[in-house]
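> Sequence first, predicted coordinates after that:
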Amino acid sequence: MALDIKMPALSPTMEEGTLAKWLVSVGDTVQSGDIMAEIETDKATMEFEAVDEGVIAEILIEAGTENVKVGAVIARLTVEGEEETSSPTPAPEPAPAPAPAPAADGPAATPTARKLAEANGIDLAQIEGTGPKGKITKDDIEAAMGGGGAASVTGARPPQPAPSPAPTPAPVEPSGERIIASPLAKRIAADKGIDLAQVKGSGPNGRIVKEDVEGFTPSAAAPAPPAAAPAPAPASDPAVEGGAPFAEEKLSGVRKVIARRLTESKQTVPHFYLTIDIRLDPLLKLRAELNKSLEPDGVKLSVNDLLIKALARALIRVPQCNVSYHGDTLRRYSRADISVAVAAPSGLITPVITSADTKGLAAISTEMKTLAGKARDGKLMPHEYQGGTASLSNLGMFGIKQFDAVINPPQGMILAVGAGQQAPYVVDGEVKVATVLHASGSFDHRAIDGADGAQLMEAIKQLCENPMGLVV
């Protein structure tokens, strides 16, 4: 029998995704646990595993398709119980007895192709398959019917429907060979005025697919048929009159989510900001001493590792700020899970250090390096970036002195830290040169009052200037 393979929900918040890449083709045999596709969710690109064992009978959604709804059928799998290589009974001739079934060693074809051929009276023996190992696919049958598929056929007997306009013949190379292309590729080529004879196919058996047409650039020696001249743009068009050249690119799923969530945050969350100066020298001294002792273990602490711990401990000391707003309710957390902003190629993502208030600095450092690497590679699992009771964003490595971050709802606050810089600072009543760090907290005023936010910032300052509290 055939099973529908549906677009999975790879995270609790996922409603749609991009089918980034198929790792299997029609005719491939898969087993439970095999990786079938890569799917771009609202946070990362994740691998989709097969659940059942069988043969890929049909792929319904092409690679690169965006906004595929969760639950939509993306492919079909033939499992035990359906003869994937058996041939159907040919369409009956106008005779008293039906035609006998062909031999079991008939041409290889997908179940969908067989059903379509049977319904239209097409002899599979006359079809040239373009699938893996010459397997006949649905597109091949449609080509035989004049529907824009990729096969060649001779001697097929179509049914006798009412007269209709003659179908447009499949494109043919100058040599006389039929051009093999997917129906979608042909539609795109027709819209763009591209001669498929000039396009090199990257699909099975040299088949031209959507990506080949979209990435095609006509050469000077063999230009594509000229398109109709576009209507002149109005004089006010900035791209024509005084506008800078630009290239457009579609937003990734991650970038769309960032745009939507941060817009909602600034429009619906009443932010207020508190900034404080921290003398960083004691923390830098402790870091140097700890790194010297941890060197044999291959651990090297960063300033960010210590700031993660400081924020977590401060949240436990000031529990009024370890909260999140949920309409008519306020959630108070008994542990501090810190979301740490990481710049990935696809956009900003925030892996979470859970229980950062009780973890040792070496454990935080090791875990943060692992999560940051997975974030940049787009390999984070949902449980590694979901949740968090507060966030930390650090732009100090870029020389930024101070900035205000946008709250990540439903969290109640985010700490933004810049670079430590040499500056005059009063120490024990004397003005000395010290390494000063500017830290700014953004707070949700629906959940946290100004005085409570000020207490949290003071707790962070005390922990950084007296850092032994981070190791005990």
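Received the coordinates, thanks. The structure displayed is predicted, hence computed values, not measured ones.
> can we go C-alpha only for contacts and neighbour counts from here?
OK.
> Please report the distance of the closest residue to E367 other than its chain neighbours from Q160.
Nearest residue to E367, sequence neighbours excluded (Cα to Cα, 6 or more residues apart in numbering): I353, at 7.4 Å. Counting by Cα to Cα, to the nearest Å, the gap from I353 to Q160 is 68 Å.
> Same question for E142.
Applying Cα to Cα to E142 and Q160 gives a distance of 16 Å.
> for V79, same thing?
Distance check for V79 against Q160: by Cα to Cα, it reads 35 Å.
> just R287 next, same as before
84 Å.
> more crowded one of these two?
More crowded of R287 and Q160, by other Cα atoms under 10 Å: R287, with 20 against 8.
> And the host helix or strand of the more buried one, what's buried?
In the assignment (DSSP states H and E), R287 maps to helix 281-294. Within helix 281-294, the residues scored as buried using 16 or more other Cα atoms under 10 Å are 281, 283-284, 286-287, 290-291.
> For the helix or strand following it, enumerate the helices and strands it packs against.
Remark: after helix 281-294, the chain's next helix or strand is helix 303-317, criterion DSSP H and E. Contacts defined by 3 or more Cα pairs under 8 Å, 6 or more residues apart in numbering; DSSP states H and E place helix 303-317 against strand 338-340, helix 361-376, helix 450-465.
> can you do 6 Å?
Helices and strands touching helix 303-317, as assessed by 3 or more Cα pairs under 6 Å, 6 or more residues apart in numbering; DSSP states H and E, comprise helix 450-465.
> how near is T350 to L456?
In terms of Cα to Cα, T350 sits 21 Å off from L456.
> wait, is H438 part of a strand?
Yes - applying DSSP: H, G, I helix; E, B strand; the rest coil, one finds H438 inside a strand.
> tally of neighbours for it?
H438 has 21 nearby residues by other Cα under 10 Å.
> residues touching the closest residue to E15 other than its chain neighbours, list them.
Spatial nearest neighbour of E15, chain neighbours left out: V70 (5.6 Å); criterion: Cα to Cα, 6+ apart. Each residue near V70 by Cα atoms under 6 Å, 6 or more residues apart in numbering is listed here: 7-9, 15-16.
> Okay, one more to line up with it:
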Amino acid sequence: MPTEILMPALSPTMEEGTLAKWLVKEGDTVSSGDLIAEIETDKATMEFEAVDEGTVGKILIAEGSEGVKVNTPIAVLLEDGESADDIDTSGSSSADAAPAKEAKAEAPAEAKSEAPKEEAKAAPAAPQGADGNRIFASPLARRIAADKGLDLAQIEGSGPKGRIVKADVIDAKPQAAKEEAPKAEAASAPAAAAAPAAGPSADQVARMYEGREYEEVKLDGMRKTIAARLTEAKQQVPHFYLRRDIQLDALLKFRGDLNKQLDARGVKLSVNDFIIKACALALQSVPDANAVWAGDRVLKMKASDVAVAVAIEGGLFTPVLQDSDTKSLSALSAEMKDLAARARDRKLAPHEYQGGSFAISNLGMFGIDNFDAVINPPHGAILAVGAGVKKPVVGKDGELAVATVMSVTLSVDHRVIDGALGAELLNAIKENLENPMVMLA
């Protein structure tokens, strides 16, 4: 049976993507591991490999197509001895409508009346197992399984490479329907009714500005994802904010001395490198704050995996520096420069910008004195860093002096970190930055 190639989920959060470019054409022979397409996600453009071998029988989604849902068939792969005539497009939601209509018009009336009912139905989308992996089944087997209420994950396939075929499902017994489903639907009804009213539609907003000149900017995948995730974060994450002023004079002097010694190695440490290290060590000093929200539980992390916001054209990335507490300042500096450069080129792999328990957003280099950052779920907190500016301060002896002061704001998820614990974490960050030599101990 021809095998459908599905739109892959290239990251755990990916729901749709753009089929940027086909690297093969119809009639090409491919093997497992061959590059066949470039897929553009909300974060990067990634190459997609074939998982089976065969001949590309039909391309169902044209390159450049946007908003292609994960698990949508994008092409059909033929095995040895199969031809394009063997392709059943009736179950493919992405099959071209025109060929389907032509086939219907050419079919004799007698043949139409004799077609089995199950063949006339569209095959359900390719199912996935509990582990998220695709379950390989023929379109006819999927249709029969859907009609009989069968769970394909519980059926062992007898076809090539374990593929589930008609014979495997024809005599299988349907499983008992779960009683929880109606209850879940009933429980969700009040929640849906209580949902806040949506804002004005795009057409309604456009009508407000009739007669005014403007440029309409189409949202790309990254902008759509940022909008959705930040809206979700502000609506569902109970933020609270803690603010401190941190004196940087000792750190700036220490940084200058270190950079002179490291100059021969071509290493130049930034203030941001010290902030990353200070946060990583603070998470180890206050381990209960090194945590993430996981829906019905809190996960306390062992290592300090710190994410750092990097602005790119059209959005931002938050690459993660894993095990930041165990790395030297020079190692953190080199890794951060590499991640930031590849983030701006959109060349980061998903595992390089996903994860972490804590984030840093530094707008000090743009002259921003202070601001409040939005938590990036499932992180427990994010530190907003402002610029270091000269300010009058009162010393311990009561004398007035001038110091370089940096204002920071810790945005905290109250489900993960309570007020006193957040204050303890922010104090540990302050102590590390005001006593930088401690970070090398």
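Alright, I've got the coordinates. Computed from a prediction, not measured in an experiment: that's the story for all the values here.
> Got a TM-score for the two of them?
Scored against TM-score structural alignment, normalised by the length of structure 2, the superposed chains reach a TM-score of 0.70; 337 aligned residues with a Cα RMSD of 2.9 Å.
> who are the neighbours in contact with the residue positioned nearest the centre of structure 1?
By Cα atoms, centre = their mean, structure 1 has its centre lying nearest to E40, at 2.4 Å. Neighbouring residues of E40 of structure 1 by Cα under 6 Å, 6+ apart: 17-18.
> can you give me the strands for the stretch 201-350 of structure 1?
Under the criterion DSSP state E, counting those that start in this stretch, the stretch 201-350 of structure 1 contains strands at 271-279, 323-326, 329-332, 338-340, 342-344, 347-349.
> For whatever residue of structure 1 lines up with V402 of structure 2, give its distance to F272 of structure 1.
Aligned against structure 1 by TM-score structural alignment, V402 of structure 2 finds its counterpart in V433. Noted for V433 of structure 1: a distance of 31 Å to F272 of structure 1, by Cα to Cα.
> what's the answer for D377 of structure 1, then?
Distance from D377 of structure 1 to F272 of structure 1, by Cα to Cα: 34 Å.
> what's the neighbour count on the aligned partner of V406 of structure 1 in structure 2?
V406 of structure 1 maps onto V374 in structure 2, with residues paired by TM-score structural alignment. Neighbourhood size, V374 of structure 2 [other Cα under 10 Å]: 21.
> and V374 of structure 2, which of the three is it?
Under three-state DSSP, V374 of structure 2 comes out as coil.
> which residues touch Y273 of structure 1?
Y273 of structure 1 neighbours (Cα under 6 Å, 6+ apart): 441-442.
> Please pull up the equivalent of it in structure 2.
Match for Y273 of structure 1 (TM-score structural alignment): Y241.
> can you check L19 of structure 1 too?
That one, L19 of structure 1, aligns with L19 by TM-score structural alignment.
> Its match in helix, strand or coil?
The three-state assignment at L19 of structure 2 reads strand, by three-state DSSP.
> any idea how far N370 of structure 2 is from the nearest residue to it once chain neighbours are set aside?
Closest residue in space to L19 of structure 2, ignoring its immediate chain neighbours: I39 at 4.9 Å, by Cα to Cα, 6+ apart. To N370 of structure 2, I39 of structure 2 is 38 Å away according to Cα to Cα.
> More neighbours: the two, which one.
Taking neighbours as other Cα under 10 Å, I39 of structure 2 and N370 compare with I39 leading, 25 against 20.
> how far away is that one from E66 of structure 2?
10 Å.
> which part of structure 1 lines up with stretch 256-265 of structure 2?
Under TM-score structural alignment, the match for stretch 256-265 of structure 2 is residues 288-297.
> Run the chain-centre distance for that stretch.
Distance, stretch centre to chain centre, for stretch 288-297 of structure 1: 38 Å (Cα atoms, centre = their mean, to the nearest Å).
> List of residues touching it?
Against stretch 288-297 of structure 1 from outside (Cα under 6 Å, 6+ apart): K300.
> let's go with 8 Å and repeat that
For stretch 288-297 of structure 1, the external contacting residues (Cα atoms under 8 Å, 6 or more residues apart in numbering) are 299-301.
> Same check on stretch 359-379 of structure 1?
Contact with stretch 359-379 of structure 1 is made by 44-46, 299-302, 305-306, 309, 342-346, 349, 351, 353, 356, 380, 384, 470-471, as judged by Cα under 8 Å, 6+ apart.
> For those, which PyMOL command selects only the ones that are buried?
Here is the PyMOL command that picks out the buried ones among those, judged by 16+ other Cα under 10 Å:
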select buried, resi 44+45+46+299+300+301+305+306+309+342+344+346+349+351+353+356+380+384+470
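> one step back: of all the contacts of V70 of structure 1, which comes closest to R255 of structure 1?
E16 (14.0 Å; Cα to Cα).
> contacting residues for the closest one?
Residues near E16 of structure 1 by Cα under 8 Å, 6+ apart: 9, 41, 67-70.
> Likewise for S440 of structure 1?
S440 of structure 1 makes contacts with 273-276, 402-404, 415-417, as judged by Cα under 8 Å, 6+ apart.
> If you rank the residues you listed by neighbours, which is first?
Neighbour max across the contacts of S440 of structure 1 (other Cα under 10 Å) = L415, 28 neighbours.
> Identify the residue of structure 2 aligned to it.
Counting by TM-score structural alignment, L415 of structure 1 lines up with L383 in structure 2.
> and that match, that's in a strand?
Yes - counting by three-state DSSP, L383 of structure 2 is found in a strand.
> pretty sure it is touching I360, no?
Yes - contact criterion Cα atoms under 8 Å: L383 of structure 2 and I360 qualify, at 4.8 Å.
> G33 of structure 2 versus F274 of structure 2, what's the distance?
Distance from F274 of structure 2 to G33 of structure 2, counting by Cα to Cα: 42 Å.
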